[in-house]
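**Student:** sequence and computational prediction follow.
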Amino acid sequence: MKGQLGELEDAVMTVVWRWNRPVTVREVLVDLQRDRSIAYTTVMTVMDKVHQKGWLRRELDGRAYRYTPVSTRAAYTAALMHRAWALGDDPGAALTAFVGTMTDTQRAVLAAALGAAAGGGP
């Protein structure tokens, strides 16, 4: 999968992930129009771009495509975190600063994730 998503691409993917089944441009359009004024052709173009980036797969269903996500929202978020980690010249300092901004609940989730990754289970 190529690159991170722009703001509108992320909004489209959020809708697709939320539907959790193959969706058409029209379905995504209706969902997005609850919060913003947006044209069908804009959504179609954005979904095509996200498909080209490798985040969506599509299958022709009659005259329209049905789109499904290639991976989960969690996998996308993890990729963003990994990319951000790779940008710094001092990953330890960046991680320390990041953990310093976390809430107690977020730190507990992090501790559980580290335990699970180390084989300690959730």
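**Tutor:** Yep, that arrived. Numbering: from 1, shown residues only.

**Student:** only C-alpha atoms from now on, for both contacts and neighbour counts.
**Tutor:** OK.

**Student:** flag every buried residue along stretch 23-40.
**Tutor:** For stretch 23-40, the neighbour count (16 or more other C-alpha atoms under 10 Å) marks 23-25, 28-29, 32 as buried.

**Student:** okay, pairing it with this:
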Amino acid sequence: MNTGPIPAERRPGGALEAEVLALLQSSRRPLTPGDVLQHLSDDLAYSTVVTVLSRMFEKGLLTREKQGRAYAYTPVTDTHGFAARRMRQALESDPDREAVLTHFVEDLSTSDEQLLRQLLGGLPDQG
């Protein structure tokens, strides 16, 4: 029988990463792991924050620069850029790009379809 302390409730997968990303996006300057730890209202270990930031850097979500003995992290893009990145990754995950795009466009609202047509009309022809 385990008589040790009851562990804190775990976050769903990716929740801590999302919290850290939101914090970094709202910051006006790069943040160190210590800064991130200070702003998060949890009982996190410094090493946990370092690990999360390092993994996010390795995934290409953050850039970093040396600041004293630590790194200071900055997101590579804003919220909209990350949404576009996820859309692009979903498109690239299926070999039939035409089918994916067709279904995507068919599911758009009329106003979103008009906006997409307007945006595409303003792009130079790549052909």
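**Tutor:** That came through, no problem. Bear in mind that the values here come from a model prediction, so they are computed numbers and not experimental data.

**Student:** related to what we said a few turns ago, show only the entries of the buried residues of stretch 23-40 of structure 1 found in helices.
**Tutor:** 25, 28-29, 32 (DSSP state H).

**Student:** how about these in JSON lines, adding distance to residue 91 of structure 1?
**Tutor:** Formatted as JSON lines, those follow (distance: C-alpha to C-alpha, whole Å):
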{"residue": "25", "distance to residue 91 of structure 1": "40"}
{"residue": "28", "distance to residue 91 of structure 1": "38"}
{"residue": "29", "distance to residue 91 of structure 1": "40"}
{"residue": "32", "distance to residue 91 of structure 1": "37"}
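
**Student:** closest to residue 66 of structure 1 among those residues?
**Tutor:** Closest to residue 66 of structure 1 out of these is residue 25 (7.6 Å), distances taken as C-alpha to C-alpha.

**Student:** wait, the closest one touches residue 45, no?
**Tutor:** No: here residue 25 of structure 1 does not reach residue 45: they are 9.5 Å apart, not a contact under C-alpha atoms under 8 Å.
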